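Undergrad: okay, predicted coordinates and the sequence, questions at the end:
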Amino acid sequence: MSEYDVLCIGNAIVDIIARAEDDFLHDNQIIKGAMNLIDAERAELLYERMGPAVEASGGSAGNTAAGIASLGGRAAYFGKVCDDHLGAIYRHDICAQGVAFDTAPLPQTPPTARSMIFVTPDGERSMNTYLGACVELGPEDIEEDKVAASQVTYFEGYLWDPPRAKHAIRKAAEIAHAHGRQMSMTLSDPFCVDRYRDEFLDLMRSGAVDIVFANEDEVKSLYQTADFSTACEAMRADCRLAIVTRSEKGSIAMSKTETASVIAHEIDNLVDTTGAGDLYAAGFLYGYTAGRSLEDCANLGSLAAAVVIQQIGPRPQVSLRQSAIDAGLVKG
């Protein structure tokens, strides 16, 4: 029996979230709906210009780990922070959610990563990320015992930006597969796909990655087609299990022989889409590692995403397990 359901590997980032109008994005040359990598100087400039903000531990895979723990799953996390104020916040938050996090912090510099996230009235989030300590995540941070003890190791495509992280991921994949475990990734965003299309396709086609999460824009970008069905069938052929989210249109999960399409979970009020894809992955992987059907997994993902987009911030502020029980998706 595995010790962990899912081990998540990602950029450990503290999110600084504020509301903004579209004019603010235009005036500050921020690409709407994307994750924009910035340097320390621009990070300080945007922080000075943003309005009242909420600080919350984030990072795509960290959010997924927190979601799995909130559902009652056993989650672990690898990510690099600095031994500074934001690093202490990050470590406290993820451990308080019940996630095993033992990656050694950097003693001094660079500082813990932070992302200035501007949420426009339509709920869309535009991220401006200074990676800081994240760039120091490397093969030495891969704890072999945790990888071997996890049913699925999941990582974010954003890790292809820091140069040493991709070596860490390849090491984790070798360990996981040597122990009969599976590797999973999320494509993260269309701009990330544009930067690393060939490498992502190689990860899938070589079998280094078994399970891939994408949204509609990302999968079309990956296969450079405007036709959704064409992109989905190509993705089905390239990996063991492909999952594509479509916002209010629901999601689709595809193995070589099976397809499950589910509708989006209904919400009362869209507040902030930050973390929607991360929490969808949490719900899906929670179900997957519990042996649930593809339809059940997709419904759990839809529920988790629906909960998080009705609040500010990417980590669930209510028990996802209780939400799943109330929705009849998990037994009490």
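TA: Perfect, I can see it now. Numbers count the residues shown, from 1 in each chain.
Undergrad: use CA for all of it now, contacts and neighbours both
TA: Will do.
Undergrad: thought Lys166 was touching Phe155?
TA: No. In this structure, Lys166 is not within contact of Phe155 by Cα atoms under 8 Å, at 10.2 Å.
Undergrad: show me where the stretch 51-200 of the chain has strands.
TA: Assigned by DSSP state E, counting those that start in this stretch, the strands in the stretch 51-200 of the chain fall at 54-57, 75-78, 100-101, 113-119, 125-130, 150-156, 182-186.
Undergrad: which one's more surrounded, Lys166 and Phe155?
TA: Phe155 (28 against 18; other Cα atoms under 10 Å).
Undergrad: another structure for you, compare them:
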Amino acid sequence: MSSSYDVLVLGGAGVDTIVYVPELPLPYADSYKIRPGIETRAGQTGDFVALGTSSLGLRTHHIDLLGDDEAGDLVRAFHRDRGIELTEVRQPAGTKRAVNLVGPDGRRLSLYDDTRSQESDRLPEDLVRKLAAASRHAHVSITYPCAFALPLLHEAGLTVSTDLHDWDGENPYHEPFAYGSDVVFVSSTALSDPVATMRRVLERGRAEAVVATAGADGSYLLTRAGGDPLHVPAVAPRGPVVDSNGAGDAYAAGFLFGRLSGEPPERCALYGAVAGAHACTVPATASEAVDRATLLAEVAALS
């Protein structure tokens, strides 16, 4: 029986307030006058992965906790306007929020409101099982509800991916995600020894592939085939770099598109690099992902 969805995205729905600053780190001052200004828009990691996979033609469904608030309305509109199916579970604490400081070079500093996430948060098991049974693959955000959903996804026989973001390789909170996923993405930013961490994820978990992203230095791919990590150079963006927000999510979406299309891991990493480069040309206040035709054309030009 064919699946209704190619990708089930769990968690990571929320709202960001974008603040453009003259430099990062931002020196202390009593006040700053900033341009282009301050804007609040829907879109956190789960939203952007769902946007990326959907834009690439993958049938995508997103499930997360949302509040009955204005922020939740923005998230609901984000999905509705882009035709991305959304299952929401009511969150009494409200919709997750963050403030992103964005410098002139596109670098970002994120401040997350941790009061909107509780250790007791759960996604209803019957809902997860129902959606998992209708899906080919699940991408889980590193939020409390998703950790408890992992066994249900394994039980359903789904392959699973996750993004550990700026994990330091030691924080035990990330381990259920790192060792319970078939494809693991992680930023190399906080890793003292990225290769050792990648090898440990492969040795201790179920991962078939681990990707360490390194910004302008590209990414590194390690699989169960062994050997040293494969360096995948960054792809030059087709336009000016204006913001790195969402580049990692776009990379993950591109990689998953390749994987679900039957491509080998190194080809998937190239898809991810192209998608991530495109995301860097999109202002933080906008929400746009590369489409399938553009991605395939750019990959063909690089091959």
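TA: Now that the structure is in, tell me what you want to look at. Nothing here was measured: the structure is a model prediction, and the numbers come from that model.
Undergrad: still on that earlier bit, ok, which of the strands of the stretch 51-200 of the first structure comes nearest Tyr90 of the first structure?
TA: strand 54-57 (5.3 Å; Cα to Cα).
Undergrad: what stretch of the second structure does the closest one fall on?
TA: Strand 54-57 of the first structure corresponds to residues 39-42 in the second structure, going by TM-score structural alignment.
Undergrad: contact partners of that stretch?
TA: 14-19, 71, 74-75, 78, 285-286 (Cα atoms under 8 Å, 6 or more residues apart in numbering).
Undergrad: select only the buried ones of those in PyMOL?
TA: To isolate in PyMOL the members of those that are buried, counting by 16 or more other Cα atoms under 10 Å, one can use:
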select buried, resi 14+15+16+17+18+19+71+74+75+78+285
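Undergrad: now intersect the contacts of stretch 39-42 of the second structure with the helices, please.
TA: 71, 74-75, 78 (DSSP state H).
Undergrad: let's have these in CSV, adding distance to Asp6 of the second structure.
TA: Listed next are these as CSV, based on distance: Cα to Cα, whole Å:
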residue, distance to Asp6 of the second structure
Ala71, 27
Leu74, 25
Val75, 21
Phe78, 20
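Undergrad: ok, and the closest non-adjacent residue to the residue nearest the centre of the second structure?
TA: Residue closest to the mean C-alpha point of the second structure, counted by Cα atoms, centre = their mean, is Asp249 at 3.2 Å. Distances taken as Cα to Cα, 6 or more residues apart in numbering place Val49 nearest to Asp249 of the second structure, at 5.1 Å, with adjacent residues excluded.
Undergrad: kindly report the same for Ala236 of the second structure.
TA: Ala277 is the one closest to Ala236 of the second structure (Cα to Cα, 6+ apart), at 6.6 Å.
Undergrad: and Thr257 of the first structure, what's its match in the second structure?
TA: Per TM-score structural alignment, Thr257 of the first structure is aligned with Ala225.
Undergrad: its match and Leu260 of the second structure, how far apart?
TA: 19 Å (Cα to Cα, to the nearest Å).
Undergrad: try Leu10 of the second structure
TA: In terms of Cα to Cα, Leu10 of the second structure sits 18 Å off from Leu260 of the second structure.
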